[in-house]
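Novice: Next come a sequence and a model predicted from it.
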Amino acid sequence: MEDHPRIRFNRLLEKTESLGLTGSDLESLPSLKRLKVNYDSDRSLLIYVSFFIIKTVIFATIIFGFVWTFNWPILNEEIASKLLSIQGVSSKYFEREECVVHMPHDLQNIFRPPVSCEFCQNVTHIPRVTGITQEDFEKKYAYSGHPVVIADATKQWTAMGVYNFKFFKDIHENVSGSGTNVKGTDCQFFPYKTNFKALADVFKMTIDMAYMRDGSKPWYIGWKNCDFTIGSILRRHYSRPYFLPVLAESSKTDWIFMGSPGYGANLHIDNVGNPSWQAQITGHKRWILEPPPECYYTCTSHMEVVVQPGEIMVLDANMWYHQTLIEGDEIAIAIGSEYD
C-alpha cells in the first residue's frame, strides 16, 4: 500500500509545500507540462470520437426514417424481415410480431410514468392466508396492489407430483411444432444470467446437467408458453386458483419459471398490464419487493417472503419492483398467469 500512486503523490505534495514552492513553480516543471499536453491530447481525441459517433447515429436515424416513411428504395417488409431474422425469429412467425425492435428494459424503467403511491401505503409485510373467499380476496388483494401469499391454493392440483425438469423436457421434445426454437413476442424467453439463447437450448441439457450432478453451473430461466397443445397438457395438472374473483378472467397464457438454487431474477418491474399469480410447484423461492422510486419515502422500502411448494404468490408486478432467489437444495418450478 505504501507504493500506491495516491500515497506517493501526497508525499511529493507535502515535500513541495515544505520547500515553499507555489503553484506557479510547479506549473513551470517540464514533466508537468508533458503530462498536461498528454491529457489535453487524450481529451481532444475523446471529444472528437464522441462527436463522430453522435453525428453518425443522427445521420443513420435520418436515413432510416426517410426510407421507412417513404417505403423506398427498400420495402418496409424487407427491413422488418431482416431485423427479425437477425434477432433469431423464424420467418413463419414474422406476422405475429408486434414490434420489430423492442425497447430495452432499462429504457422502459427510465421512461416509466410515475404512479400514485396509494397502492403501497400502510403495506408493511406480505401476509400468508388460507381459506380466503373470492369476495374477501377481491376486496383486499385482487386489484389493490397489495401482495399476498395464498398457502392452500394448490391442494387439488396434481402438478406437484408431475412437474419436473424431465416432464417439461419430454413435452417440448415430443410435441411437434411447439415453437421451442422460436424467440419472439409469442414465445418470450428470459435467459437471465445464463448463456441459453432459446428454450431449445435449455432442454438440450441432460438430467444430470439440469440437477448439476456433473458439476454444471447453476441456471434460472423463464418463458411464456405459446403452444396450445403444450398448454392443454399443463392444464391437466392445475386449475384456476379458487380465490380469483368470480368475474375475473385468467389469461390463457402460461408463464413458467425454472432454475437451480442460488439463482433467480434481478430486481425489475414488469409491463404485462394486469396483476398475476404464480404457483410454486417445487423448490423454495424468496421474493424481494420494493416500491418504485417515487414511493420510497411513502411506503416500506423493502419486504421479503419465502414462498413454499404448493403456495401461490399474488402480485401486481407492474407496480412493485421484484427480485427472486431460489433457496434450498432442489430445482424450483413455478407456473402462473395474469388475471383481469
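Specialist: Ah, there it is.
Novice: drop to CA atoms for contacts and neighbour counts, all remaining ones
Specialist: OK.
Novice: okay, now Asp170: neighbour count?
Specialist: Neighbours of Asp170 under the rule other C-alpha atoms under 10 Å: 11.
Novice: distance of it from Ser178?
Specialist: 12 Å (C-alpha to C-alpha, to the nearest Å).
Novice: Check Thr253 too.
Specialist: Taking C-alpha to C-alpha, one finds Thr253 at 14 Å from Ser178.
Novice: can you check Glu290 too?
Specialist: 36 Å.
Novice: Between those two, point out the one with more neighbours.
Specialist: Ranked by neighbour count (other C-alpha under 10 Å), Glu290 and Ser178 place Glu290 first, with 22 against 18.
Novice: Tell me which residues touch the more buried one, please.
Specialist: Neighbouring residues of Glu290 by C-alpha atoms under 8 Å, 6 or more residues apart in numbering: Thr300, Ser301, His302, Met303, Trp320, Tyr321, His322.
Novice: Not counting its neighbours along the chain, what's nearest the fifth one?
Specialist: This means Trp320. Pro291 (5.2 Å; C-alpha to C-alpha, 6 or more residues apart in numbering).
Novice: if I pick the one you found, what's in contact with it?
Specialist: Cys120, Cys299, Thr300, Ser301, His302, Met319, Trp320, Tyr321.
Novice: Strands of the stretch 151-300 of the chain, start to end?
Specialist: Along the stretch 151-300 of the chain, the segments classed as strands by DSSP state E, counting those that start in this stretch run 189-190, 220-224, 255-259, 276-282, 284-290.
Novice: Any chance of CSV for the ones you listed, columns distance to Asp329?
Specialist: Below are those laid out as CSV (distance: least, C-alpha to C-alpha, whole Å):
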stretch, distance to Asp329
strand 189-190, 22
strand 220-224, 14
strand 255-259, 11
strand 276-282, 11
strand 284-290, 9
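Novice: take the one below as the second:
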Amino acid sequence: MVGRWGRGSEPDPELRSLPFARRLAYFDGEFERLRRERRLPASSSARLRALEPLLRRGPRRSPGPRSALAAGALLLLLLLLPCGLLRAGPAARFLSFCGRALLIQVCQKYPTVESVQKVDPKVVLQKYLRQNLPLVITDGAEEWVALRDFTVPFLARLFSGHPVLQNTIVCSYWDSQDSLEKSPSVFLEKIYHQRLAHWAVQWKNCNKAAAKVIRGFYLRPYFLPAVVELAESNWLLMAAQTENGGTGDTFVKVGDHDGDLLMWIAQLQGVFEVQLLPKDLCANNCTHYTLRLSPGEAVAVPLQMWEVQYRPSSATAIGLAATGNWLQDSR
C-alpha cells in the first residue's frame, strides 16, 4: 500500500471506492504488516524523524517508504479524527503519534505564555485554544464577586452554614494534612482558627446544586467563546505559604479533568505560582512554563498538551477553576 502513494499522497482509486469500514480495516492490516516486517520505525525518535519533512512543510521531493508512510498517516489522521472513528490497533496508535508529533512542533515554537486583556473570544479560540497554546488573561476575573468575597473566613462560614454546601459531598478532595474527614468545612475551620501553620487544600464541587451556589459568585469568563461549553462542576484551590516564604511548598496537580479539553484558573486572593507541564511525548521536547497569577488574572490551558500544577507564592492564595470543551463550529 505504501508503494502506491505518489507525490500527492493520494490513495489507490480502487481503495477509495470501498466502504469506509473496509478502508479502515485495510489500513489497520497494512500497519500491522509493516510492524511485523519491522518496516515501521520502532522508536519515537525515529518516527519523529520520519515526520519532520512534513511537519516543517519543506520542499517536495519523492517520498521514501518512511516519508510516504508518514504522509499516509497524516492524511488518515485528518480524515478520521474529526469523525471520531479511530479504533484501537496499530494504525490508530501510529496516527495518535502523528497527532502528538504535530503538537511538539507547536510547543517548540512557543517561547512564552502570552498575556492579554480585553481580548476577543474568537481570537482566543482560533489563535490559542485550537493551537493548544495557553494564555494569561490579565482582566479575566475583574468583575467577579468572588474576587472580593472569597477569603478563608468567608469560605469557612459559607461551607459550614449554607444548607446545600453543608449537606453535599465534594469530589476529588485533597488536603496536605491527609485528613480523614475529606470535608472542606472541617478543614476550613482548622485554618480559620489558625491551628495549621502552612497548608494546601483543593476540591471539586461536582454536586449540581453545590456547584450552582459557587457559580453565583462568578461570571462565565468573558474570554471564552460561545462554542466552549463549561462543565457544571467547579474547583476551589487554596494554599498558604510556609512561614519563611521559602520553596518548601511542593506543587499540587489539578486532576480529574473528565477528558475535558480546557481548564481555566482564576486568581482571587494572593498569588499562585502555576506550572504548565507538557504531557507525554511533548515532555521530552518542550519546555514547561511557570506563571505567577495575581488577583483578577486568569489562565486558560488546553489540556490536550498541558498538565497544571500550582503552589502559593503569598501568605494565603485562593483560586477558582473549571473545565470545558469546545463544540464543532464553522471556522
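Specialist: Looks like it came in fine. A quick note: this is a predicted structure, and the numbers were derived from the prediction, not measured.
Novice: TM value for the aligned chains?
Specialist: The TM-score (TM-score structural alignment, normalised by the length of the second structure) is 0.59; 219 aligned residues with a C-alpha RMSD of 2.7 Å.
Novice: just the strands of the stretch 151-300 of the first structure: most buried one?
Specialist: strand 276-282 (a mean of 23; mean count of other C-alpha atoms under 10 Å).
Novice: picking up where we left off before, just the ones in strands from the contacts of Glu290 of the first structure, please.
Specialist: The members of those that map onto strands under DSSP state E are Met303, Tyr321, His322.
Novice: Which one of those residues is nearest to Gly283 of the first structure?
Specialist: Taking C-alpha to C-alpha as the measure, Gly283 of the first structure lies nearest His322 of these, at 18.4 Å.
Novice: Run a quick neighbour tally on the alignment partner in the second structure of that closest one.
Specialist: Using TM-score structural alignment, the partner of His322 of the first structure in the second structure is Val308. Around Val308 of the second structure there are 21 other residues, counting by other C-alpha under 10 Å.
Novice: Phe168 of the first structure now?
Specialist: Neighbours around Phe168 of the first structure, by other C-alpha under 10 Å: 15.
Novice: What does it correspond to in the second structure?
Specialist: In the second structure, Phe168 of the first structure lands on Leu155 (TM-score structural alignment).
Novice: wouldn't its match be in contact with Leu188 here?
Specialist: Yes - shown here, Leu155 of the second structure and Leu188 form a contact pair, counting by C-alpha atoms under 8 Å, at 7.4 Å.
Novice: Name the residues that touch the lengthiest strand in the second structure?
Specialist: Counting by DSSP E, the longest strand found in the second structure is strand 316-326. The contact list for strand 316-326 of the second structure (C-alpha under 8 Å, 6+ apart) reads 150-151, 227-231, 233-241, 257, 260-272.
Novice: Now do the end-to-end distance for stretch 285-304 of the first structure.
Specialist: The first and last residues of stretch 285-304 of the first structure sit 10 Å apart, counting by C-alpha to C-alpha.
Novice: Start from the N-terminal end of the first structure and give the helices.
Specialist: 5-18, 23-27, 30-70, 76-86, 105-110, 134-137, 165-174, 199-202, 207-210, 228-235 (DSSP state H).
Novice: Give me the distance between the fourth one and the centre of its chain.
Specialist: Yep, that's helix 76-86 of the first structure we're talking about. Relative to its chain's centre, helix 76-86 of the first structure lies at 25 Å (C-alpha atoms, centre = their mean, to the nearest Å).
Novice: Report the angle between it and helix 30-70.
Specialist: Relative orientation of helix 76-86 of the first structure versus helix 30-70 (axes from the mean of the first three to the mean of the last three C-alpha atoms, to 10 degrees): 130 degrees.
Novice: Find me the equivalent region of helix 76-86 of the first structure in the second structure.
Specialist: The aligned range for helix 76-86 of the first structure is empty, by TM-score structural alignment.
Novice: for the first one, same thing?
Specialist: When helix 5-18 of the first structure is aligned against the second structure using TM-score structural alignment, it corresponds to no residues at all.
Novice: helices or strands next to that helix in the packing?
Specialist: With contacts defined as 3 or more C-alpha pairs under 8 Å, 6 or more residues apart in numbering; DSSP states H and E, helix 5-18 of the first structure has no helix or strand neighbours.
Novice: buried ones in it?
Specialist: Residues of helix 5-18 of the first structure include none that count as buried (16 or more other C-alpha atoms under 10 Å).
Novice: counterpart of Asn285 of the second structure in the first structure?
Specialist: Checking TM-score structural alignment: Asn285 of the second structure goes with Thr298.
Novice: between the strands of the stretch 151-300 of the first structure, which gets nearest to Phe9 of the first structure?
Specialist: Per C-alpha to C-alpha, nearest to Phe9 of the first structure of the strands of the stretch 151-300 of the first structure: strand 284-290, 43.7 Å.
Novice: mean shift of the closest one relative to the second structure?
Specialist: If you overlay the two and look at strand 284-290 of the first structure, the average distance to its match in the second structure is 1.3 Å (mean C-alpha distance after the TM-score superposition for the first structure).
Novice: Thr168 of the second structure is in contact with Cys206, isn't it?
Specialist: No - Thr168 of the second structure lies out of contact with Cys206 (C-alpha under 8 Å); the separation is 9.3 Å.
Novice: Who has more neighbours out of those two?
Specialist: Higher neighbour count among Thr168 of the second structure and Cys206: Cys206, with 19 against 16, using other C-alpha under 10 Å.
Novice: That one pairs with which position in the first structure?
Specialist: Using TM-score structural alignment, Cys206 of the second structure lines up with Cys226 in the first structure.
Novice: excluding its backbone neighbours, what's nearest that match?
Specialist: That would be Cys187: by C-alpha to C-alpha, 6+ apart, it lies 5.3 Å from Cys226 of the first structure.
Novice: How much space separates that neighbour from Gly222 of the first structure?
Specialist: 11 Å.
Novice: Check Arg213 of the first structure too.
Specialist: On the measure of C-alpha to C-alpha, Arg213 of the first structure and Gly222 of the first structure end up 22 Å apart.
Novice: Next: Ala60 of the first structure.
Specialist: Relative to Gly222 of the first structure, and taking C-alpha to C-alpha, Ala60 of the first structure is found at 35 Å.
Novice: Repeat that for Glu135 of the first structure.
Specialist: Relative to Gly222 of the first structure, and taking C-alpha to C-alpha, Glu135 of the first structure is found at 32 Å.
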